[in-house]
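> For reference, the sequence and a predicted model appear below.
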Amino acid sequence: MKNSYSKSQECKLESGSKIVGKWHSHPYKIVRTLGAGATGTVYLAESAHGLVAVKVGTDSMSITSEVNVLKHFSKVQGQVLGPSLLDVDDLVTQGDTYPFYVMEYLKGEPFIFYMQNRGREWLGILMIQLLGDLQRLHTAGWVFGDLKPDNVLVTGPPAKIRWLDVGGTTLIGRSIKEYTEFFDRGYWGLGSRKAEPSYDLFAVAMVMINCAYPRRFEKQGEKPLAFLKQKIEQESLLLPYRDVIMNALQGKYENAASMREQMVKAVSKSSTYKHIPQKKDKDQKPVKNAKKNKKQRITKKERKSSYFVEIFLLSSFLLLVYILYLFGQMM
C-alpha cells in the first residue's frame, strides 16, 4: 500500500456513492454508515459477492495493524470473534488517498439488546465463549483493548459473539491505544493502561456489569472497588458470578483461561437458579362432602405444577446440551 496518505481530513462517503480500489480494482457501492471510531469509518457496502463492511481510515499504520489482526483471525476462522478479511486497498478521491479494508458483514443483534431479550443464563454462556476467544487472541500476542458491548455482536443460531471493530487491538506490552472509560481499569484507578491479558479481563467484568446497568454509571467516592462491589451485589443477574467479576476487577487472573475455568464453575452452580418457587401446601384435614368442582380445581393445579416442573427440567437439559456444544466448538 502507498505511504502518502491524506491525514488532514476524514473521508466521508455518501449513501449510493461508488468506490473502486486503486490496486485491485474491486468496486463497492456504499449503502450506509455502520459506525465511526478513532481510526476510521465503517460502511455497509454492496460488492460482487454480496454485502460487506468497508473501513476507510486516514492513518495507514492503524489500518495496517488492524489488517494484521484480521489476517490472524482468518487463519483460525470459525473459532474467533472477528470478521473475515476480504480485501485491502487504497481509495483515491478528490486528490487524496485513503487506506481501506473490506471485511465480512456480520448479521446479528447488539450484545446488550440480545441479553435484554433472552434469559439471564445466556450471560454466563456467552462470557465463557468470549473468554475462550480472548485466550486465543492473547496467545497470539494481542490484546483487544477497547472491549465493550458496542464492539461485539451476537450472531446465530447457534448464538456466538463476534467482534465488529478491532481498532483497539494492541500488541501485548504496549500502551492501550483506544479505550472507553467505563470499561477502562485506568479510569477506575484499578490498574494501568498497559496492554496485557488482565486489561481485557477487567473489561469482560465491566461488560457483565453493563448488562445489569445498560445506561452505565460514573465512578463515585474514593473507593471505586467497593463502589463496584456494591453495584454487583445490588443486581441478581450478577450475583452468581460475583466472585469471578471481583477477581477480574482486581487483576487476579493470569490469563483468560483461568477466568474461563472459574466462569464455567459459576455457570454449573447457577444453571438451576431459575428456580420455580413452589407454594407449600398447608396441612389441612379433608372436608367431608367436598364438592366435585373443588376436586377438579385441585387436579388442575397439580397438572399445572407438573407442567412447569417438566418445562424447567427440559430447559435445564437444553441449557446443558448447549453449553457442551459450545465447549466442543471452542476445543
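Received it, and whenever you're ready, just let me know what you need. Residues are numbered from 1 along each chain as shown.
> from here on, contacts and neighbour counts on C-alpha atoms
Will do.
> what about residue 310, helix or strand, and which?
Using DSSP states H and E, residue 310 sits within helix 292-330.
> Which positions within that helix qualify as buried?
Buried residues in helix 292-330, counted by 16 or more other C-alpha atoms under 10 Å: 312, 316, 319, 323, 326.
> measure the first one to residue 121 for me?
Noted for residue 312: a distance of 13 Å to residue 121, by C-alpha to C-alpha, to the nearest Å.
> still on that earlier bit, the helix holding residue 310 - contacts with which helices or strands?
helix 121-139 (3 or more C-alpha pairs under 8 Å, 6 or more residues apart in numbering; DSSP states H and E).
> those strands in the stretch 1-150 of the chain, which residues are they?
With strands called from DSSP state E, counting those that start in this stretch, the stretch 1-150 of the chain shows them at 18-20, 27-37, 40-47, 50-57, 85-93, 96-104, 109-110, 142-143.
> Among those strands, show me which one is buried the most.
Across the strands of the stretch 1-150 of the chain, the average number of neighbours (mean count of other C-alpha atoms under 10 Å) peaks for strand 142-143, which reaches a mean of 25.
> Helix or strand next in line after that one, which one?
Toward the C-terminus from strand 142-143 - assigned by DSSP H and E - lies strand 152-155.
> next SSE after that following strand?
Strand 152-155 is succeeded, C-terminally, by strand 160-163 (DSSP H and E).
> between the buried residues of helix 292-330, which is nearest residue 134?
residue 326 (14.9 Å; C-alpha to C-alpha).
> Next, the contact list for the closest one, please.
Residue 326 is in contact with residue 129, counting by C-alpha atoms under 8 Å, 6 or more residues apart in numbering.
> roughly how far apart are it and residue 113?
Residue 326 is 21 Å from residue 113, by C-alpha to C-alpha.
> ok, structure two:
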Amino acid sequence: MATEKLTMATALNRALRDSMAADKSVVVFGEDVGPLGGVFRITDGLSAEFGEDRCFDTPLAESGILGMAIGMAMNGMRPVVEMQFDAFAYPAFEQLVSHAAKMRNRTRGRAEVPLVIRVPYAGGIGGVEHHCDSSEAYYAHTPGLHVLAPSCPADAYGLLRQAIASPDPVVFLEPKKLYFSRTEADLDSSVAPIGRAAIRRPGTDATLIAYGPAVPVALEAAEAAAQEGRSLQVVDVRSIVPFDDETVCEAVRSTGRAVVIAEAAGFASVSSEIAARVMERCFHHLHAPVRRVTGFDIPYPPPKLEHFQLPSVDRILDTVDDLQWEDS
C-alpha cells in the first residue's frame, strides 16, 4: 500500500477535491471557504480548480447557508457546507432539525437530502467562547441525521467521502486540534463505512471508548498504562449515529471493564448514551460499573484553563484504577 504522512486538514481537502472531481453535483460553500480556502484552509485551492460556481463564499448567515443547501439537496445537488466554528452553527439549528433531518420522513421517502454539514469542533486550540463547543449531543439526539467524528487523517478522508455519497444529511464533526497532526495514511484504500467503529489498540484488562479528539488521548493513556503493566483496549467510535453496538460491546465483553472518554460535558451527553448502551448489553460480562471521563458541566472555560476541562491521561488512568480490580 502507498502510505504517506499527512495531516487531517490535507486528507479532508483531498476528500472534497476527489468528491467534486467525481461528481459535478457536489458543491462546497460557506463563510470564507472560497478564494481564502477556509479559516483552517480545508477548502484551499478548490475555488481555483473547480470555479466559484462550485466552491463559493456566502454571507454571514448560517441559517441562510443551510436553508439554501437543503433546497439544493432536494433538487439534485450534493451540497457540502461549512459552519466556520462549532458554536457558530446554532443559528442554523432550526433548519437542520426541523427540515433537513425530517424531510425524508415528511415526504414518505420521496425527497432525499444528500447534504453534509462540516463543523470544526471541540477544544484544545486555546480558543475563546463560541470557538470550542462539543455539540455532538444536540445532533445525535435528532432522528434523521448521521453524526460522524473522525480521529485520524485516513478516517477523515474515508468518512467524508462516504458522507458526501450518502443520501441522508450528515453532520461531520472535525476536531480542530487534530487538523494539523500528521500520521501515516493510505488514502487510496481508505474506506471508513458509516456505522462502524474501529479497534485502535488491542488490550485485555479494560476497554477505553472514545471518538474524535478524545481518541489520541485514549491511545496515549493506553501507552502509559502499558508501562505500568496494564493492557488497555481502545475503541474509536467514529460513527456516533448510527452507532456500532456490535463492535463496541464485543470489545467491552472481552475485557469486562469500560471507560467512555469525551470532551463534551457529561450530563445528557453522547458519553451517557454509550455508557447506558454498554451497561444494558454487557451487564453480565462487567466486573465494574461503566465509568466516564468527560468535560465538566460548565460553560467552556477561558484558554488558560481549558486543560482542566479536557480529558487528560492522568484523569483516564485514575478512572481505570478505580474499576474495582480487587473484585475481579
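Thanks, I have it. Because the structure is predicted, anything quoted here is derived from the model rather than measured.
> Mind checking the TM-score on these two?
The TM-score (TM-score structural alignment, normalised by the length of structure 2) is 0.27; 167 aligned residues with a C-alpha RMSD of 7.6 Å.
> Dump the strands of the stretch 1-150 of structure 1 to JSON lines, plus distance to residue 294 of structure 1.
Shown next, in JSON lines, are the strands of the stretch 1-150 of structure 1 (distance: least, C-alpha to C-alpha, whole Å):
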{"stretch": "strand 18-20", "distance to residue 294 of structure 1": "74"}
{"stretch": "strand 27-37", "distance to residue 294 of structure 1": "61"}
{"stretch": "strand 40-47", "distance to residue 294 of structure 1": "63"}
{"stretch": "strand 50-57", "distance to residue 294 of structure 1": "62"}
{"stretch": "strand 85-93", "distance to residue 294 of structure 1": "67"}
{"stretch": "strand 96-104", "distance to residue 294 of structure 1": "62"}
{"stretch": "strand 109-110", "distance to residue 294 of structure 1": "48"}
{"stretch": "strand 142-143", "distance to residue 294 of structure 1": "65"}
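> and residue 244 of structure 1, that's in a helix?
Yes - under DSSP: H, G, I helix; E, B strand; the rest coil, residue 244 of structure 1 falls within a helix.
> Surely it is in contact with residue 262?
Yes - using C-alpha atoms under 8 Å, residue 244 of structure 1 is in contact with residue 262, at 6.5 Å.
> Looking at these two, which is more packed in?
Set residue 244 of structure 1 next to residue 262 and count neighbours by other C-alpha atoms under 10 Å: residue 244 wins out with 21 against 18.
> Now for that one: which residues touch it?
Counting by C-alpha under 8 Å, 6+ apart, residue 244 of structure 1 makes contact with 259, 262, 263, 266.
> Please apply the same query to residue 122 of structure 1.
For residue 122 of structure 1, the contact set (C-alpha under 8 Å, 6+ apart) comprises residue 115.
> how close does it get to residue 163 of structure 1?
Taking C-alpha to C-alpha as the measure, residue 122 of structure 1 and residue 163 of structure 1 are separated by 18 Å.
> Equivalent analysis for residue 313 of structure 1, please.
For residue 313 of structure 1 relative to residue 163 of structure 1 (C-alpha to C-alpha), the value is 34 Å.
> Please apply the same query to residue 203 of structure 1.
Residue 203 of structure 1 is 14 Å from residue 163 of structure 1, by C-alpha to C-alpha.
> ditto for residue 248 of structure 1
Distance from residue 248 of structure 1 to residue 163 of structure 1, by C-alpha to C-alpha: 21 Å.
> Would you confirm that residue 198 of structure 1 contacts residue 248?
Yes - the criterion here is C-alpha under 8 Å, and residue 198 of structure 1 meets it with residue 248 at 7.4 Å.
> Helices of the stretch 151-300 of structure 2, residue ranges please.
Taking DSSP state H, counting those that start in this stretch as the criterion, the stretch 151-300 of structure 2 contains helices spanning 153-165, 214-227, 245-255, 270-282.
> The first one packs against which elements?
Pointing back at helix 153-165 of structure 2 there. So helix 153-165 of structure 2, by 3+ C-alpha pairs under 8 Å, 6+ apart, packs with helix 8-22, strand 170-175, strand 182-185.
> Provide a list of residues in contact with residue 17 of structure 2.
residue 46.
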